[in-house]
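Student: Predicted structure and sequence below. I'll ask about it afterward.
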Amino acid sequence: MFGKSVRQAEPGLHFKLPFGIERAINVPVRKVFKEEFGFRTLRAGVRTQYDTRDFAEESLLLTGDLNIADVEWVVQYKIKDPKNFLFSVRNPQRTLRDLTESVMSRIIGDRTVSEVLTIGRIEIAAEVEEHLQQLLDLYQTGLDVAGVTLQDVNPPEEVKAAFNAVNEAKQEKERLINEAWRDYNQSVPKSKGLALQMISEAQGYALKRVNEAQGDADRFKAIRTEYQKAKEVTRRRLYLEAMQEFLPQLKEIYIIDGNTNSPIPILQLKE
């Protein structure tokens, strides 16, 4: 009324004073608007048409590791306070765009180019949405951010080939490291197992040899004790035991006559 906001009405039938005393301004509070950065959509549809002009002044942003990323994003918003939207800020849409570019530039500047291009996109969009809403409320724009989406993130066209080559080299490095760890995880446990097996076999063999040696020593002591008691009998018994073990292994047996010094074949035991 006379240039001053006096009331706010919901959709429906209402009356206002005529002759320019009151003027009604319709504000589409249920509509979702969007602002595009780094590109412009001319016609949306099955085959979306985009503006061919270059918007590099919006999309080229400096990352925290002093690289440049070409970032295209979309901000969707609604009008939550018609009074602030109409009267608190001269141009809310322009203010929204300026604040968005400022916030996006700051958030991108805190991240490396690898994060911006790969794993950090969702986190960046959420952080931009949060900080942008805080600034919009601070300036009383009457706008509510519905969502921020990173549409496309690429290195600048001039260095895209070099950047892709670097990424391929990094991926190859990661692949080789992963393969090396895989071989390590396969070889080391196997080698440790073989080493433990060899150690166990050696310990078992050592224990076997010690026991055999101890048994031989005990047997020798027992024989020596018996030998001390009856030397001739023990000597003959040992001789006969040796012959009993040795003779079955011979194919032919010869007896040498000490007087004639000539071999005389005698009994074929196996026959």
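Tutor: Nice, thanks for sending it over.
Student: rest of the way, CA atoms for contacts and neighbours
Tutor: Noted.
Student: what's in contact with the helix or strand hosting V116?
Tutor: Secondary structure assigned from DSSP states H and E places V116 in helix 113-117. Applying CA atoms under 8 Å, 6 or more residues apart in numbering, the external contacts of helix 113-117 come out as T63, G64, D65, N67, I68, A69, I108, R121, I124, V153, N154.
Student: if we go to 10 Å?
Tutor: When contacts are taken as CA atoms under 10 Å, 6 or more residues apart in numbering, the neighbours of helix 113-117 outside the stretch itself are 62-71, 107-110, 120-124, 150, 152-155, 167.
Student: mind listing what's buried in that helix?
Tutor: Counting neighbours by 16 or more other CA atoms under 10 Å, one finds that the buried residues in helix 113-117 are V113, V116, L117.
Student: And what about L267, helix, strand or coil?
Tutor: Judged by DSSP: H, G, I helix; E, B strand; the rest coil, the three-state class of L267 is coil.
Student: which residue packs closest to it, ignoring adjacent ones?
Tutor: Counting by CA to CA, 6 or more residues apart in numbering, L267 lies nearest to I253, which is 7.1 Å off, once chain neighbours are set aside.
Student: for the one you found, what are its contacts?
Tutor: Contacts of I253 were listed using CA under 10 Å, 6+ apart, and they are L247, I264, P265, I266, L267, Q268, L269.
Student: do Y77 as well
Tutor: For Y77, the contact set (CA under 10 Å, 6+ apart) comprises 31-35, 96, 133, 143-148.
Student: and G64, how many neighbours?
Tutor: Each residue near G64 was counted by other CA atoms under 10 Å, and the total is 16.
Student: now swap in the one 4 residues further on and tell me
Tutor: In terms of burial, I68 registers 20 neighbours under the definition other CA under 10 Å.
Student: How about P155?
Tutor: Counted by other CA under 10 Å, the residues lying close to P155 total 21.
Student: surely it meets T118?
Tutor: No. In terms of CA atoms under 10 Å, P155 does not count as a neighbour of T118; the distance is 11.7 Å.
Student: In a markdown table, list the buried residues of helix 113-117 along with distance to P18.
Tutor: Supplementary listing: the buried residues of helix 113-117 in a markdown table, determined by distance: CA to CA, whole Å:
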| residue | distance to P18 |
| --- | --- |
| V113 | 60 |
| V116 | 56 |
| L117 | 58 |
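Student: okay, pairing it with this:
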Amino acid sequence: MPSDSVAVVQRFGRYVGEVPPGLHFKIPFSVDTVTIVPVKRQLKQEFGFTTPGASDPYQGSRQRDGTRETEMVTGDLNAALVEWVIQYRISDPRKFLFEVREPSETLRYASESVMREVVGDRTVDEVITVGRQEIESEALTKMQALTVKYALGISIDQVQLKNINPPKPVQASFNEVNQAQQEKEKLINEARRDYNKVIPLAEGEKDQRIREADGYRLKRINEAEGDAARFRALYAEYLKAPDVTRRRIYIETMQDVMPLIRSTVIVDGNLSGILPLMNLTPGLGAPQ
């Protein structure tokens, strides 16, 4: 007996108990019958397709049921071809063998019923694109509830959607619509990228200009206030001694202006004419 299985023993057809892996004995001559149940092995059922070489006859879709199982109507009255897989374990061998006739087949019918219900509550766009995870989660919850209600002795571990496509007659048109939507999303993302690139740059330049303007404003205000304060101080000194202040201002002004003059000419006020012969330019050895 495999290590992942238990043996269910029946004596004269009546359930006796479960025997774990190991060395055991049974009464011969058809008194005891043993059924091996893989309780630790994860089993699966496939809907809409079949894995080649599967030993479980209920694992994949039968030839006549493969297309029928996948054809579903969505909540907005569109058609979709839905393929999915359920993974489960046998949690109670006694219930699995004796409570329900053909529990694996019953599980297939219950799974198909639940999936049609869940898909029928959603639009075709949700089924094909954004609603896959919600469909898997809701279908898992409903299937687990049904297995408990029907006493199948089965524990469902996972529901996984596979391929979801529109019917073949409209598949080309649907693909064109999807391509258009993808192109739309692409353009929107590119526009958002450019927006996020340009707007922060413009905001930064705006803030920089504002700071520069504030700095220039403060500079001009401080300069104006300094000039005003200096003028008021000078005016106060002027009121005390007007002649001395005027002369001091004149001398200070000449000290600032005279170094900028390249040539200097001294003229006697009594002369009536000037002979421009003497070179008094500084740096040529002539006196100033």
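Tutor: Right, received. Where do you want to start? Computed from a prediction, not measured in an experiment: that's the story for all the values here.
Student: TM-score for these two?
Tutor: For this chain pair, the superposition-based TM-score is 0.72 by TM-score structural alignment, normalised by the length of the first structure; 263 aligned residues with a CA RMSD of 4.1 Å.
Student: The helix holding V116 of the first structure: what's the following helix or strand?
Tutor: Next element after helix 113-117 of the first structure (DSSP H and E): helix 121-138.
Student: Just the buried residues of that following helix, please?
Tutor: Buried positions in helix 121-138 of the first structure, judged by neighbour count with 16+ other CA under 10 Å: R121, I124, A125, V128, E129, L132, Q133, L136.
Student: Map the last one across to the second structure for me.
Tutor: When you say that, I think you mean L136 of the first structure. Alignment note (TM-score structural alignment): L136 of the first structure maps to T147 of the second structure.
Student: Next, work out how far apart N165 of the second structure and I86 of the second structure are.
Tutor: Using CA to CA, to the nearest Å, one gets 19 Å for the distance from N165 of the second structure to I86 of the second structure.
Student: More neighbours: those two, which one.
Tutor: Neighbour totals were compared for N165 of the second structure and I86, and I86 leads with 23 against 20 (other CA under 10 Å).
Student: Now do the helices for the stretch 151-271 of the first structure: every range, in order, please.
Tutor: Listed in chain order, the helices of the stretch 151-271 of the first structure (DSSP state H, counting those that start in this stretch) span 160-229, 231-246.
Student: orientation of the shortest one relative to helix 160-229 in degrees?
Tutor: Yep, that's helix 231-246 of the first structure we're talking about. Here the directions of helix 231-246 of the first structure and helix 160-229 differ by 140 degrees (axes from the mean of the first three to the mean of the last three CA atoms, to 10 degrees).
Student: on average, how far is helix 231-246 of the first structure from the matching bit in the second structure?
Tutor: Once the two models are superposed, helix 231-246 of the first structure sits on average 3.0 Å from its counterpart in the second structure (mean CA distance after the TM-score superposition for the first structure).
Student: Return the set of buried residues in that helix.
Tutor: Under 16+ other CA under 10 Å, the buried positions of helix 231-246 of the first structure are T234.
Student: hang on, the earlier thing: which ones among the contacts of helix 113-117 of the first structure are found in strands?
Tutor: L62, I68, A69, D70, V71, L150, D152, V153, N154 (DSSP state E).
Student: buried subset of the residues you listed?
Tutor: Restricting these to buried positions leaves L62, I68, A69, D70, V71, L150, V153, N154, with burial counted as 16+ other CA under 10 Å.
Student: wait, the fifth one sits on I124?
Tutor: Meaning V71 of the first structure. No. Contact between V71 of the first structure and I124 fails when scored by CA under 10 Å: they sit 11.4 Å apart.
Student: contacting residues around I90 of the second structure?
Tutor: I90 of the second structure makes contact with 5, 37-43, 96, 152-156 under the criterion CA under 10 Å, 6+ apart.
Student: can you check N164 of the first structure too?
Tutor: Contacts for N164 of the first structure were tallied using CA under 10 Å, 6+ apart; they are P155, K170.
Student: Which residue in the second structure aligns with it?
Tutor: Per TM-score structural alignment, the equivalent position to N164 of the first structure in the second structure is N175.
Student: try E241 of the first structure
Tutor: With TM-score structural alignment as the matching criterion, the partner of E241 of the first structure in the second structure is E252.
Student: Quick check: the gap between that match and A228 of the second structure.
Tutor: E252 of the second structure sits at a distance of 19 Å from A228 of the second structure (criterion: CA to CA).
Student: got a list of what the residue nearest in space to the middle of the second structure touches?
Tutor: Taking CA atoms, centre = their mean as the criterion, N189 is the residue nearest the geometric centre of the second structure, at 12.2 Å. When contacts are counted by CA under 10 Å, 6+ apart, N189 of the second structure is found next to E183, Y195.
Student: Residue in the first structure paired with it?
Tutor: When the first structure is aligned by TM-score structural alignment, the residue opposite N189 of the second structure is N178.
Student: Distance check, that match against E252 of the first structure.
Tutor: Applying CA to CA to N178 of the first structure and E252 of the first structure gives a distance of 70 Å.
Student: Just tell me what E83 of the second structure corresponds to in the first structure.
Tutor: Under the pairing rule here (TM-score structural alignment), the equivalent of E83 of the second structure within the first structure is E72.
Student: Give me the distance between that match and D152 of the first structure.
Tutor: If you measure E72 of the first structure against D152 of the first structure using CA to CA, the figure is 5 Å.
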